[in-house]
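Engineer: Quick one: sequence plus predicted model below, questions after.
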Amino acid sequence: MRPRGLARGGLGFPGAGWMNLVAILSNTKSTSNARFMPALRRFIAQRPGIFHVETRDVGEISQALGLFADARPAVIVINGGDGTIQATISALINERPFGDAAPPPLAVLPSGKTNMIAWDLGMRRRPEKELARLYEIARAGAIGDYCMARPLIGMDLGAGAPPVYGMFFGAAGIVSGIQYCREKIFPRRIPNGVAHLYALGMLAGAALLLRADSPRSPVRTAPMRINLRGGGIIDGQFFIVMATTLERILMGIRPHAPAHGGPIKFSCVEHRPMAVLRAVVAMAMGRYGKHGLSGMHVRSGDLIRVHTREAVTLDGELFHAASDAPITLRGHEGLAFVRMPA
């Protein structure tokens, strides 16, 4: 029986072993995705060799991956925001729907509001245009020519639950920025790129003019302790805390970090006016994390523990640590992703 809330598209359900099958997982509840779905559905309905599953709830992603495991596609295309990608890769690693076999390569359409992961993988056109490129590559049997291994971050909240996997962890002002965008900017239907630039400018301005504990500041950060294996302990109040395996993040910023420590590139900026100013200038000049700056800490590693009671984010979704347990970030060897040429 088909699970409730799942819909099959294309020309029916192709049987297992279909050569170069393209499997597509769509999150129809993604707010940005709603405007792209009609064009995607038209594309899918006109082409053979596509197995399309639409989910209306994150809990249905595991069921969808189980269907894909039976169909054995050449590629799984994720059509949703960064949170959908995070839920999908977490289910692939924790639940192992493909058993002992490696899951197919993952391709990511730019269908969300932030699209950091999609953009980092070269997916920068409208979703239906990127899907068309993927479809032709898959039909030619050439998906393997575009694959790359991308390490991941496994986040353990200390509650005994399986880790959550993603590519971008943030705390302090990053969480404030996400909340500000959701509450103040996105409802105005401002273009995403403009919204992110506006939020960064607003938060940086507040950090330059207001104290970290000021009730007027949108960036109110509590003291935090960060323990990096091989990189020491950092205590303080921070404007930005982030750890990522992406090569580029918002607005094309490239997070530099030493290459020898591990797959996770970590940086934090102290919540002091001059430290924030130096960091913003470094971002604007494409040098963020490349050179040592007073008030900025840059490391790379494979194990980081963050002691905080404040909310944190992994790929845009917000989380809290369990009780007083630290949040543990571990480097994971990752999965295969499709990276498209620009």
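Structural biologist: Alright, I've got the coordinates. These numbers were taken from a predicted model, which means no experiment stands behind them.
Engineer: When you work out contacts or count neighbours from here on, use the C-alpha atoms and nothing else.
Structural biologist: Fine.
Engineer: next structured bit after the longest helix along the chain?
Structural biologist: In the chain, taking DSSP state H as the definition, the longest helix is helix 192-209. Using DSSP states H and E, the helix or strand that follows helix 192-209 in sequence is strand 224-228.
Engineer: Would you mind listing the outside residues contacting that next one?
Structural biologist: 233-238, 301, 303-308 (C-alpha atoms under 8 Å, 6 or more residues apart in numbering).
Engineer: Please indicate which of those are buried?
Structural biologist: Buried positions within these, assessed by neighbour count (16 or more other C-alpha atoms under 10 Å), are Gln237, Phe238, Gly301, Leu303, Ile304, Arg305, Val306, His307, Thr308.
Engineer: Please flag which of these sit within strands.
Structural biologist: Of those, the ones assigned to strands by DSSP state E are Phe238, Gly301, Leu303, Ile304, Arg305, Val306, His307.
Engineer: and which of those is nearest Ile264?
Structural biologist: Gly301 (5.3 Å; C-alpha to C-alpha).
Engineer: Report the buried residues of the longest helix of the chain.
Structural biologist: Buried, per 16+ other C-alpha under 10 Å, within helix 192-209: Asn192, Ala195, His196, Tyr198, Ala199, Leu200, Met202, Leu203, Ala204, Ala206, Ala207, Leu208.
Engineer: Ok, stretch 64-76 next?
Structural biologist: Ala64, Leu65, Gly66, Leu67, Phe68, Ala69, Ala71, Arg72, Pro73, Ala74, Val75, Ile76.
Engineer: Likewise for stretch 214-227?
Structural biologist: For stretch 214-227, by 16+ other C-alpha under 10 Å, it's Ser217, Pro218, Val219, Arg220, Thr221, Met224, Ile226, Asn227.
Engineer: I'd like those as a markdown table, with distance to Phe168 appended.
Structural biologist: Converted to a markdown table, the buried residues of stretch 214-227 look like this (distance: C-alpha to C-alpha, whole Å):
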| residue | distance to Phe168 |
| --- | --- |
| Ser217 | 25 |
| Pro218 | 22 |
| Val219 | 19 |
| Arg220 | 21 |
| Thr221 | 19 |
| Met224 | 19 |
| Ile226 | 16 |
| Asn227 | 18 |
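Engineer: Presented hereafter is structure B, for comparison with structure A:
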Amino acid sequence: MARIALLSNPRSSGNRSLLPRVRSFCAEHNDIFHYEVEHVDQIGVALRTIALVQPSVLVINGGDGTVQAALTELYHGGHFGDAIPPVAVLPNGKTNLIALDLGAGGDPIVALERVLELVRTDMVPHIVSRALIALTDGSAQKPVLGMFLGGAGLADTMLFCRHKIYPLGLPNGFSHLLTAMAAMFSILFGLRAAFLPPRPKHMTISVVRHGQIQGRFAFLMVTTLQRLLLKGQLPNTAGPVGALQLMVIERRRSALLRALFAAVIGKLGKYRMAGVHLEHGDEIRIEGEHSNVILDGELFQTSSGHPIVLKPTAPVPFLRLAA
């Protein structure tokens, strides 16, 4: 029985240079079952095959789209029955938010070595549970699952980075910095130009049993991850809270500066601020006319009469690599 099943997508941008090293590493360790797919449509067949070897850990090596497709198929496909193996995610792709939340940063081979180390000992202290976000948009298709959703100005900025900045061939870190500066410049000075992210559309966000907010937002995030963007954390609340974490920053100069300052000093989420909304919920509705949201790399749009609805799934086991 293979201790580790590694699912790789060679077409992921990060794998163009990484995959030869991954293949060499797997060739040296016969307790790793390595399965490569050429397209995300093949992930269902891949997981069906992987289930036959009964791995102790499933490792995903690909970009955000690969991780999102694998999690969706893992949850809906039923290939492992009630015994879903813990999932680890190698740092790959452009953003790596899920990998970072699970303690996998830096060199993907080092992360894979860490998985191998843990699987050979007692993994139990390193297994954590995370709910997934189930997204429906009014279509007849089954819910799409992921762990991080960006919307409003954040989604528009992510698309601006994807279509305008990444093609320049700059390093990822510098691309993200340049994009953030362009977004800040646009909001702080109220400018519109082809070389700046567009102005976000008006939308309505409803957290069932918690209320509703409307307007244009510079930042909209829904996640089940523990490590939030901007180093934020949600305020503690008495009693049970929802699994979905929501952060919304209104598209006003004062609100954005207030949120950024609080993030720098480590206070974001520790107290209420005007124009900054942080909530927990078990159902979130996003409504608007052609507003963009991105769930783990996959783009969705709101439409009139068909809100995007987000709900948490039952928890899925993940392998945390940090000590």
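Structural biologist: Nice, thanks for sending it over. Please read all numbers here as calculations on a predicted model, not as lab measurements.
Engineer: which residue numbers in structure 2 go with stretch 324-333 of structure 1?
Structural biologist: Residues 305-314 of structure 2 are where stretch 324-333 of structure 1 lands when matched by TM-score structural alignment.
Engineer: How about stretch 104-119 of structure 1?
Structural biologist: Using TM-score structural alignment, stretch 104-119 of structure 1 pairs with 85-100 in structure 2.
Engineer: and the end-to-end length of that stretch?
Structural biologist: 20 Å (C-alpha to C-alpha, to the nearest Å).
Engineer: got the contact list for it?
Structural biologist: 12-15, 55-64, 67, 102, 104-108, 111-112, 115, 127, 147-148, 172, 225, 227, 316-320.
Engineer: what do you get if the cut-off is 7 Å, keeping everything else the same?
Structural biologist: With contact meaning C-alpha atoms under 7 Å, 6 or more residues apart in numbering, stretch 85-100 of structure 2 is reached by 12-14, 55-64, 104-106, 108, 111, 127, 172, 317-319.
Engineer: same thing with stretch 225-235 of structure 2?
Structural biologist: Asp101, Met147, Ala263, Gly266, Leu268, Gly269, Lys270, Tyr271, Leu278, Glu279.
Engineer: And that stretch, what's buried?
Structural biologist: Leu225, Arg227, Leu228, Gly232, Gln233, Leu234.
Engineer: ditto for stretch 250-261 of structure 2
Structural biologist: Glu250, Arg251, Arg252, Ala255, Leu256, Arg258, Ala259, Leu260.
Engineer: Gly62 of structure 2 maps to what in structure 1?
Structural biologist: In structure 1, Gly62 of structure 2 lands on Gly80 (TM-score structural alignment).
Engineer: Let me know the distance separating its match from Leu109 of structure 1.
Structural biologist: 7 Å.
Engineer: of the two, who's got more company?
Structural biologist: Neighbour totals were compared for Gly80 of structure 1 and Leu109, and Leu109 leads with 31 against 27 (other C-alpha atoms under 10 Å).
Engineer: Structure 2: helices as residue ranges?
Structural biologist: According to DSSP H, the helices that structure 2 contains are 15-27, 43-52, 64-77, 97-101, 108-119, 152-160, 172-189, 253-264.
Engineer: CSV please, covering the ones you listed and showing distance to Ile84 of structure 2.
Structural biologist: CSV is the format used below for the helices of structure 2 (distance: least, C-alpha to C-alpha, whole Å):
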stretch, distance to Ile84 of structure 2
helix 15-27, 22
helix 43-52, 9
helix 64-77, 8
helix 97-101, 18
helix 108-119, 15
helix 152-160, 31
helix 172-189, 33
helix 253-264, 36
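Engineer: do you know which of the ones you listed lies nearest Gln301 of structure 2?
Structural biologist: Across the helices of structure 2, closest to Gln301 of structure 2 is helix 152-160 (C-alpha to C-alpha), at 10.4 Å.
Engineer: Determine how far the closest one lies from the middle of the whole chain.
Structural biologist: 14 Å (C-alpha atoms, centre = their mean, to the nearest Å).
Engineer: Likewise for stretch 252-261 of structure 2?
Structural biologist: 24 Å.
Engineer: for stretch 297-314 of structure 2, same thing?
Structural biologist: 15 Å.
Engineer: cool, and stretch 111-123 of structure 2?
Structural biologist: With C-alpha atoms, centre = their mean, you get 23 Å for stretch 111-123 of structure 2.
Engineer: can you check stretch 96-109 of structure 2 too?
Structural biologist: On C-alpha atoms, centre = their mean, the centre of stretch 96-109 of structure 2 falls 12 Å from the chain's centre.
Engineer: And stretch 25-45 of structure 1, by the same measure?
Structural biologist: For stretch 25-45 of structure 1, the distance to the chain centre is 19 Å (C-alpha atoms, centre = their mean).
Engineer: ok, back up a step: could I get the buried residues of helix 192-209 of structure 1 in a markdown table, plus columns for distance to Cys181 of structure 1?
Structural biologist: Below are the buried residues of helix 192-209 of structure 1 laid out as a markdown table (distance: C-alpha to C-alpha, whole Å):
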| residue | distance to Cys181 of structure 1 |
| --- | --- |
| Asn192 | 9 |
| Ala195 | 7 |
| His196 | 8 |
| Tyr198 | 9 |
| Ala199 | 7 |
| Leu200 | 10 |
| Met202 | 11 |
| Leu203 | 11 |
| Ala204 | 14 |
| Ala206 | 15 |
| Ala207 | 17 |
| Leu208 | 20 |
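Engineer: Looking at these, spot the one nearest Gly316 of structure 1.
Structural biologist: Nearest member of these to Gly316 of structure 1, counting by C-alpha to C-alpha, is His196, at 12.8 Å.
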